[in-house]
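Student: Based on what follows, work out the 3D shape:
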Amino acid sequence: MAKILIIEDDKNIASLEKDYLEMNGYETKIIADGLEGVKEARTKIYDLIIIDVMLPTINGFDICAMIRDELSIPMIIVSARNDDIDKIKGLGLGADDYITKPFSPSELIARVKNQLARYERFLKTNEDGVTLEYHNIVLNKEARKVIIGGKEVAFTATEFDMLQFFMKNPDIVHSKTILFDRIWGEDEYGDIATVAVYIQKIRKKIEKNPSTPKIIETVWGAGYRFNKF
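Tutor: From the prediction side, this is the model:
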């Protein structure tokens, strides 16, 4: 049974999330304070965290920034704000998904299931154990590790899946739609703009100068290409 931490100070919303998650077989705990939520996430074992943006003591964005380097589990931000800048900020700080209030219980459950399935794939080793290598990047599919310049660099599940897709399909231009479908799935709820956010996150880890990328190149009007050389 997956354990889910809900960091939400609105009692009605927290109760709604708790009820529907537990109806679908998940174990939940509610924390109504930002700092207390960080403490809970750091000291207890959870499989996924749902984080409201507006919280007492610290906001949801700060929570993502504080715990992402320590935890690789999926984090879903919930917010009443539908601005693209907030979505980009949340995803840039390490959230795996962003849900706008009001949302339907079925949408919440679908997103939770999707993130847990992706994280399970992240932890599961691949049978073929193929290692991909370009430039100074070594991607080990079996160990789910990325070595850059001889040093292991932490990648989230989504970042790893996207980099692996690029390295398995180099020198081909992939549109945002193709990337979204291949990484998140055709039936996934979400915004195609998420692709650009993850491209930027990966570039910061693999490019010498992310502002003028040479490895993952933008092909204007078409998409992105991973250059082998």
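
Student: drop to CA atoms for contacts and neighbour counts, all remaining ones
Tutor: OK.

Student: could you list every residue that touches the most centrally placed residue in the chain?
Tutor: A centroid search over the chain (Cα atoms, centre = their mean) returns residue 96, at 2.5 Å, as the residue closest to the centre. Neighbouring residues of residue 96 by Cα atoms under 8 Å, 6 or more residues apart in numbering: 74-76, 115, 158.

Student: and if you look at residue 190?
Tutor: Per Cα under 8 Å, 6+ apart, neighbours of residue 190: residue 97.

Student: coming back round to it: distance-wise, check the residue nearest to the centre of the chain relative to residue 90.
Tutor: Look at residue 96 and residue 90: by Cα to Cα, to the nearest Å, they are 8 Å apart.

Student: Now do residue 176: how many residues are near it, please.
Tutor: 17 (other Cα atoms under 10 Å).

Student: Surely it touches residue 195?
Tutor: Yes. The criterion here is Cα atoms under 8 Å, and residue 176 meets it with residue 195 at 6.3 Å.

Student: What are the boundaries of the strands in the chain?
Tutor: 3-7, 27-31, 48-52, 75-79, 97-100, 131-134, 137-140, 145-148, 151-153, 173-174, 216-219, 223-226 (DSSP state E).

Student: Here is the second sequence; please produce its structure so I can put it next to the first one:
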Amino acid sequence: MSTRILVVDDDPTVAEVVARYLERDGHHVECVGDGAEALRRALADPPDLMVLDLMLPKVDGLHVCRKLRERWPVPVIMLTALGEEIDRVVGLETGADDYVTKPFSPRELALRVQSVLRRARGAAAVTGGTGVLRDGDLVVDVGAHEVRRDGELVMLTSREFDLLAYLMRNPRQAFSRAALLDQVWGWSFGDSSTVTVHVRRLREKVEPDPTAPRRIVTVWGVGYRYEPLS
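Tutor: Predicted coordinates for the structure are as follows:
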């Protein structure tokens, strides 16, 4: 069955080019030109992935991503013409799995789409198999792709889930940001702030006190490691 991708961009030329490249890879692509329509369609019938422009009429991309994240863990790749790091970080903090800065190579975007979909569907391969990971009140069911804390469901993006499960599979082992980009994202290059933002979001969801993290701890000069509480 082909993957359904919703491309959201108010520039018809950009949307057409993106759609053409994604369709070549066998995906079924729908295009919309404003945030309100994108949100309506995505909430009614969630796609397998959304390519989302940041600057949109009616409702901006950040709002669309935030609202979508409240309901469904749909992978999101954000397109932005803004080059400042703060804009990319805000997009990631809102829940985007990846971002591409305009102008961009359509082929590069298509490869990013494949990477995000592979991670969303193949968490078991990234995290070392199926099974259940437990750490006190935190339970990660790798096979079901589900996380609970104190019995309550924790909504994670596919990248957040992969990162958490990978760290829990390798407790007390320090990883650099570059190593995590390679092992979890599958990138041999990239912006290390991507890892930093995802760690920050994870801490807000799985730490007893995100301001004083005890599970996902910083190893100064290296990166991060997972410290089980139980």
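
Student: TM value for the aligned chains?
Tutor: For these two chains in superposition, a TM-score of 0.92 is obtained (TM-score structural alignment, normalised by the length of the first structure); 227 aligned residues with a Cα RMSD of 1.9 Å.

Student: returning to what we had before: tell me which of the strands of the first structure is the most buried.
Tutor: Per-stretch averages of neighbours, counted by mean count of other Cα atoms under 10 Å, single out strand 48-52 among the strands of the first structure, with a mean of 25.

Student: Average separation of that one from the aligned part of the second structure, please.
Tutor: Aligned to the second structure and superposed, strand 48-52 of the first structure gives a mean residue distance of 0.8 Å (mean Cα distance after the TM-score superposition for the first structure).

Student: Distance from that strand to the middle of the chain?
Tutor: Relative to its chain's centre, strand 48-52 of the first structure lies at 12 Å (Cα atoms, centre = their mean, to the nearest Å).

Student: cool, stretch 113-121 of the second structure as well?
Tutor: With Cα atoms, centre = their mean, you get 10 Å for stretch 113-121 of the second structure.

Student: Would you map the helices across the first structure?
Tutor: 11-23, 34-43, 60-67, 84-92, 105-123, 157-168, 176-184, 194-206 (DSSP state H).

Student: still on that earlier bit, which of the contacts of residue 96 of the first structure sit farthest apart?
Tutor: Greatest spacing in the contacts of residue 96 of the first structure, by Cα to Cα: 76 and 158 (13.1 Å).

Student: Return the residues in contact with residue 130 of the second structure.
Tutor: Going by Cα under 8 Å, 6+ apart, the list of residues near residue 130 of the second structure reads 124, 141-143.

Student: Who wins on neighbours among those?
Tutor: That'd be residue 142 among these, by other Cα under 10 Å, with 21 neighbours.

Student: Apart from its neighbours in sequence, what residue is nearest that residue?
Tutor: residue 130 (5.2 Å; Cα to Cα, 6 or more residues apart in numbering).

Student: try residue 52 of the first structure
Tutor: Closest to residue 52 of the first structure by Cα to Cα, 6+ apart is residue 78, at 4.7 Å.

Student: Kindly report the same for residue 110 of the second structure.
Tutor: Nearest to residue 110 of the second structure is residue 22, by Cα to Cα, 6+ apart, at 6.0 Å.

Student: Could you do residue 60 of the first structure as well?
Tutor: Residue 60 of the first structure sits nearest to residue 53 (Cα to Cα, 6+ apart), 4.0 Å away.

Student: for residue 162 of the second structure, same thing?
Tutor: residue 123 (5.9 Å).

Student: With residue 223 of the second structure instead?
Tutor: That would be residue 176: by Cα to Cα, 6+ apart, it lies 4.3 Å from residue 223 of the second structure.

Student: ditto for residue 204 of the first structure
Tutor: Leaving out its chain neighbours, the residue that sits closest to residue 204 of the first structure by Cα to Cα, 6+ apart is residue 210, at 5.4 Å.

Student: follow-up on the earlier one: what's the closest of the helices of the first structure to residue 222 of the first structure?
Tutor: Of those, the one closest to residue 222 of the first structure (Cα to Cα) turns out to be helix 176-184, at 8.2 Å.

Student: No further questions, thank you.
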